[in-house]
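>>> could you look at this predicted model? Sequence included:
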Amino acid sequence: MALPSSTTWRRLARRLSPATGRTRGEFATDTALTALAVVVGAATALPGASPQIPAWWWPWDLAFGALAAAAIWWTRRFPVAVAALMILPGTVAITAGVGVLVSVSRVGLLGPIRAAVLLTAVHIVMALPYHAVAPVPGMPWIVWVVVIPLLYSLCLCIGLLGRARQQVIAGLRASAARDRERYEERLSGARRDERERIAREMHDVLAHRISLLSMHAGALEYRATSSSPPDPQELSRAARIIRESAQGAVEDLRELLGLLRSDDELSTGAPQPRLDDLPRLVEEAAAAGQRVQLDSDLRGRAIREATQRTAYRVIQEALTNARKHAPHAAVTVQLRQSRDRLTILATNPLPPGVTRWDLPPAGNGLVGLEERVRIDGGWFSTGVEDGAFLLRAELPVGAR
């Protein structure tokens, strides 16, 4: 039969070591309890302190007391086993009192509750006959019968209270961890929503600028390669519009990238577009050669800022979409304000020979626009009626 290896012995010694897994506070507590057990046991063994103990029994009593004091160091790791082992010292040795009571308290703190209650009951039953064998001087039997159960029950309750405190602390820590996780989820969601909002702004702004660039670049290319000599003024005008559109796109991109680098919300950046900026938007489109008719019927009631910004983006995307898919078509934009709704209707005829089945699927612009309108509490739809592409949006005028 092979003997255990040195590694096995080291693992066993580390497992049985009283210092393993003990914090500084626990080490200090166990040291104090051990010192208390030694002091109380020594005081009990002083000459004349316990005359009921015969002289021949004192060596055994002191041995059991030393065992109970040393066992305190293992009550944290083996609470049930130590509490069961302390039944005998608690029954026959008066000097083991502190160590036995500590083992009962620790099994209530760290052991299973049923085992703790059962072991405490066994301790009480085994300790009661001691007064009949070696009566404590000056203590009536009835007092002993009452004090011993109360003393053991008190130690058990102290352990159970400590267990409840640990459970409360663990519950608070778990709740704090859950709150932290929920906070991080909300923070992550807020960051994701903010990124999506900035992405929509980037698409709406840059798509408009780049569509102007594309239109004028195409016209300039056509005029430069046509058989007739190009008009220098027309070429200069187209180049100027391309330069201004490119410069505006760069400025818008720089502004949005600056917002991405900052911790402020999007609304804290440059002033956002409003309905008052629609004439400028129409002028830019007209300067690019797009025919736009704006029919606005806005009442005197104030429209909230979010609705104005969304309405501006809806019209901007409608013009951009028309330039991309129907570059020479006239666009009609109607704004109607009722008591609680702002209705936007943008129409442009389809190119000759194009039907609703030939239209490309909705791109990121229309999808993002629909989401923007929906988040703002409105309604959005696109479709083809009587050979024209219709974009319709309804937004709340006041607070949602």
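Nice, I can see it. Everything numeric here is computed off the predicted structure, so don't read it as measured data.
>>> use CA for all of it now, contacts and neighbours both
Noted.
>>> quick one: the strands in this protein, in order.
292-297, 331-337, 341-349, 379-385, 388-396 (DSSP state E).
>>> any chance of CSV for those, columns distance to residue 135 and mean neighbour count?
As requested, those are exported to CSV (distance: least, CA to CA, whole Å; neighbours: other CA atoms under 10 Å):
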stretch, distance to residue 135, mean neighbour count
strand 292-297, 107, 14
strand 331-337, 101, 19
strand 341-349, 95, 21
strand 379-385, 92, 15
strand 388-396, 91, 21
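>>> among those strands, which is nearest residue 192?
Judged by CA to CA, the one of the strands of the chain that comes nearest to residue 192 is strand 379-385, at 23.1 Å.
>>> what's in contact with the closest one?
Residues outside strand 379-385 that contact it (CA atoms under 8 Å, 6 or more residues apart in numbering) are 356, 370, 373-374, 389-395.
>>> quick check: angle from that strand to strand 388-396?
Between the axes of strand 379-385 and strand 388-396, defined by axes from the mean of the first three to the mean of the last three CA atoms, to 10 degrees, the angle is 160 degrees.
>>> where is the longest helix in this protein?
helix 141-225 (DSSP state H).
>>> can you give me the distance of residue 345 to residue 390?
Taking CA to CA, to the nearest Å as the measure, residue 345 falls 7 Å from residue 390.
>>> let me redo that: residue 73
83 Å.
>>> then residue 272?
Taking CA to CA, one finds residue 272 at 26 Å from residue 390.
>>> next one: residue 14
Counting by CA to CA, the separation of residue 14 from residue 390 is 80 Å.
>>> now do residue 332
10 Å.
>>> any residues in contact with both of those two?
Counting by CA under 8 Å, 6+ apart, the residues touching both residue 332 and residue 390 are 345-348.
>>> show me which of those is closest to residue 111.
Closest approach between those and residue 111, by CA to CA: residue 345, at 74.2 Å.
>>> wait, what's in contact with the closest one?
Contacts for residue 345 (CA under 8 Å, 6+ apart) come out as 332-335, 390-393.
>>> make TSV out of the strands of the chain and add distance to residue 28.
Formatted as TSV, those follow (distance: least, CA to CA, whole Å):
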stretch	distance to residue 28
strand 292-297	82
strand 331-337	78
strand 341-349	73
strand 379-385	69
strand 388-396	69
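>>> also this one, for the comparison:
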Amino acid sequence: MKDDTTVPEPRAFGERRWWLPSAVVDQLDPDPSGHGRSRRTARDWIVDTCGFLVAVGIGLAAVDSLQESDLPRGLVVADLALGVLACGAVWFRRRWPLGLAVAMIPVGLVSTAAGGAALIALFTLTVHRPFRYVAWVGGLQLALVPVFYRLRPDPDLSYLGVVVFAVLLTLSVIGWGMFVRAKRQLMLSLRDRARRAEAEARLRAEQAQRLAREAIAREMHDVLAHRLTLLSVHAGALEFRPDAPREQVARAAGVIRESAHEALQDLREIIGVLRTGDADDPGGRPQPTLAALDGLVAESREAGMRITLTHEVTDAATVPASVGRTAYRIAQEALTNARKHAPGAETTVTVAGAPGEGLTVCVRNPAPPGEVPHVPGSGQGLIGLTERATLAGGTLACGPTPDGGFEVRAHLPWG
């Protein structure tokens, strides 16, 4: 199973990252240390150059009004010098948006040439910072507009007209910045949704694969435990009865050979399914259902078990495949346990039920007649059967009986 924790970037972002703002790139690939910042992208250079030219253009337009004013030459030179510095500071707007916007408030109040740089700084603040900062800085700039034009009246426009124009221009810059910020947040939210969708799809695929492999593992236990128990029981019989008749030894050897062959074949099929990752491999043998119960009992009888089968289901083919397969596995595991822990005891298998009433499977054996050879077991088989019955919507109960035997009883739904 592949373990890949890196979520691939959606194509809409990965292929055109050079055209994204550096602030968006920082959020797409955040620096784990929290100190690094992305370099300017091609889009950043174009936007910063345009912003610088806009600030310079507005500053040059203010030069004409300064030349027509009656201000002293020293103040005009100082105004232009502050405008040049403000235009140069525009290149640092991405690194310190709040600090630059705050610094532009007093500079814009005393310098006409710095008006364009102040608008660029306000726009940058609106794009890169929450609205509470924009409300304080923008509100202060709007409050100072009447003061500025009272100190620096425009020679061509009336006081009210120029104040209204400046207020509308400031509000337009703020609105444009809020639109750009909302667009970026929408783009990042779409990116997050795409990443979450890909991660959820990968987790669902991994979970489906894990569940399939767990089902295969349970199937492996059910199949191989039956075969290997035959090997263990008959090999133990040969060990404890080395003087057994030749016919009995030959029969035990034949059972061992056949069980080993079947176990290898089943193991080969299961390994093939694991390699292909498909639990429904069409190349494998069909899964057993309730109709195969007679063959299971016959095979166990050939191995030396004494079994009484009471099959009250008239047409096993009408039983749903999933219910029949579960019933078969329950009977198989119960017979395997009876063969291991009660050799020589007559085991009773009862299957009864009808549509709407459910299907009942009962496997019962009395106490073993003689000494029981030690056969290793972990007890996981009964736990697996309980889980299998629960997943099928039924119940399973097992435990010792008053006569010293053991009983496994399961009830499965049959719609």
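Okay, I see it. Model, not experiment: these values are computed from the prediction.
>>> out of the strands of the first structure, nearest to residue 80 of the first structure?
Checked against CA to CA, the stretch from the strands of the first structure lying closest is strand 379-385, at 68.5 Å.
>>> which part of the second structure lines up with the closest one?
Mapped onto the second structure using TM-score structural alignment, strand 379-385 of the first structure spans residues 395-401.
>>> ok now the matching stretch, how far from the chain's centre?
39 Å (CA atoms, centre = their mean, to the nearest Å).
>>> stretch 215-222 of the second structure too?
26 Å.
>>> mean deviation, it versus the first structure?
Taken against the first structure, stretch 215-222 of the second structure registers an average deviation of 0.7 Å after superposition, with mean CA distance after the TM-score superposition for the first structure.
>>> quick check: residue 43 of the first structure touching residue 36?
No. Counting by CA atoms under 8 Å, residue 43 of the first structure stays clear of residue 36, with 10.4 Å between them.
>>> list the buried residues for stretch 310-321 of the second structure?
311, 313, 316, 319, 321 (16 or more other CA atoms under 10 Å).
>>> list the contacts of residue 284 of the second structure.
Under the criterion of CA under 8 Å, 6+ apart, the neighbours of residue 284 of the second structure are residue 269.
>>> which residues touch the aligned partner of residue 314 of the first structure in the second structure?
Matched by TM-score structural alignment, residue 314 of the first structure corresponds to residue 330 in the second structure. Contacts for residue 330 of the second structure (CA under 8 Å, 6+ apart) come out as 361, 385, 410.
>>> mind picking the one among these that's closest to residue 99 of the second structure?
residue 385 (69.5 Å).
>>> looking for the alignment partner of residue 253 of the first structure in the second structure.
Looks like residue 253 of the first structure aligns to residue 267 there (TM-score structural alignment).
>>> show me the contacts for residue 385 of the second structure.
Counting by CA under 8 Å, 6+ apart, the residues that residue 385 of the second structure touches are 329-330, 333, 396.
>>> go through these and flag which are in helices.
Secondary structure from DSSP H places 329-330, 333 of the contacts of residue 385 of the second structure in helices.
>>> ok, back up a step: name the nearest of the contacts of residue 385 of the second structure relative to residue 181 of the second structure.
Among the contacts of residue 385 of the second structure, and counting by CA to CA, the member closest to residue 181 of the second structure is residue 396, at 60.9 Å.
>>> quick check: closest non-adjacent residue to the closest one.
Leaving out its chain neighbours, the residue that sits closest to residue 396 of the second structure by CA to CA, 6 or more residues apart in numbering is residue 410, at 4.2 Å.
>>> quick check: that neighbour vs residue 385 of the second structure, distance?
Using CA to CA, residue 410 of the second structure is found at 9 Å from residue 385 of the second structure.
>>> can you check residue 292 of the second structure too?
If you measure residue 292 of the second structure against residue 385 of the second structure using CA to CA, the figure is 18 Å.
>>> and the gap between the residue nearest to residue 396 of the second structure and residue 397 of the second structure?
Distance, residue 410 of the second structure to residue 397 of the second structure, using CA to CA: 6 Å.
>>> quick revisit: tell me the one of the contacts of residue 385 of the second structure nearest residue 141 of the second structure?
For these, the nearest to residue 141 of the second structure is residue 396 (77.9 Å; CA to CA).
>>> for stretch 47-64 of the second structure, buried residues please.
Buried positions in stretch 47-64 of the second structure, judged by neighbour count with 16+ other CA under 10 Å: 48, 51-60, 62-63.
>>> how about stretch 78-87 of the second structure?
Judged by neighbour count using 16+ other CA under 10 Å, the buried positions of stretch 78-87 of the second structure are 79-80, 82-84, 86-87.
>>> again, but for stretch 208-217 of the second structure
For stretch 208-217 of the second structure, by 16+ other CA under 10 Å, it's 209, 212-213, 216.
>>> what's in contact with that stretch?
Here stretch 208-217 of the second structure makes contact (CA under 8 Å, 6+ apart) with 270, 274, 277, 279.
>>> mind putting those residues in CSV, neighbour count and distance to residue 132 of the second structure included?
Shown next, in CSV, are the contacts of stretch 208-217 of the second structure (neighbours: other CA atoms under 10 Å; distance: CA to CA, whole Å):
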residue, neighbour count, distance to residue 132 of the second structure
270, 19, 64
274, 16, 58
277, 14, 55
279, 18, 58
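>>> could these be laid out in JSON lines, adding distance to residue 173 of the second structure?
Output for the contacts of stretch 208-217 of the second structure, formatted as JSON lines (distance: CA to CA, whole Å):
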{"residue": "270", "distance to residue 173 of the second structure": "68"}
{"residue": "274", "distance to residue 173 of the second structure": "62"}
{"residue": "277", "distance to residue 173 of the second structure": "58"}
{"residue": "279", "distance to residue 173 of the second structure": "62"}
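>>> farthest pair in those?
Taking CA to CA as the measure, the contacts of stretch 208-217 of the second structure span a maximum distance of 10.4 Å, between 270 and 277.
>>> hang on, residue 294 of the first structure packs against residue 330?
No. In this structure, residue 294 of the first structure is not within contact of residue 330 by CA under 8 Å, at 10.9 Å.
>>> with adjacent residues omitted, what lies nearest to residue 334 of the first structure?
residue 295 (4.7 Å).
>>> what lines up with that neighbour in the second structure?
Using TM-score structural alignment, residue 295 of the first structure pairs with residue 310 in the second structure.
>>> for residue 60 of the first structure, same thing?
Aligned partner of residue 60 of the first structure by TM-score structural alignment: residue 78.
>>> could you measure from its match over to residue 402 of the second structure?
From residue 78 of the second structure to residue 402 of the second structure the distance is 109 Å (CA to CA).
>>> try residue 139 of the second structure
89 Å.
>>> ok, those two, which is more surrounded?
Neighbours around residue 139 of the second structure and residue 402, counted as other CA atoms under 10 Å, are more numerous at residue 139. The numbers are 13 against 9.
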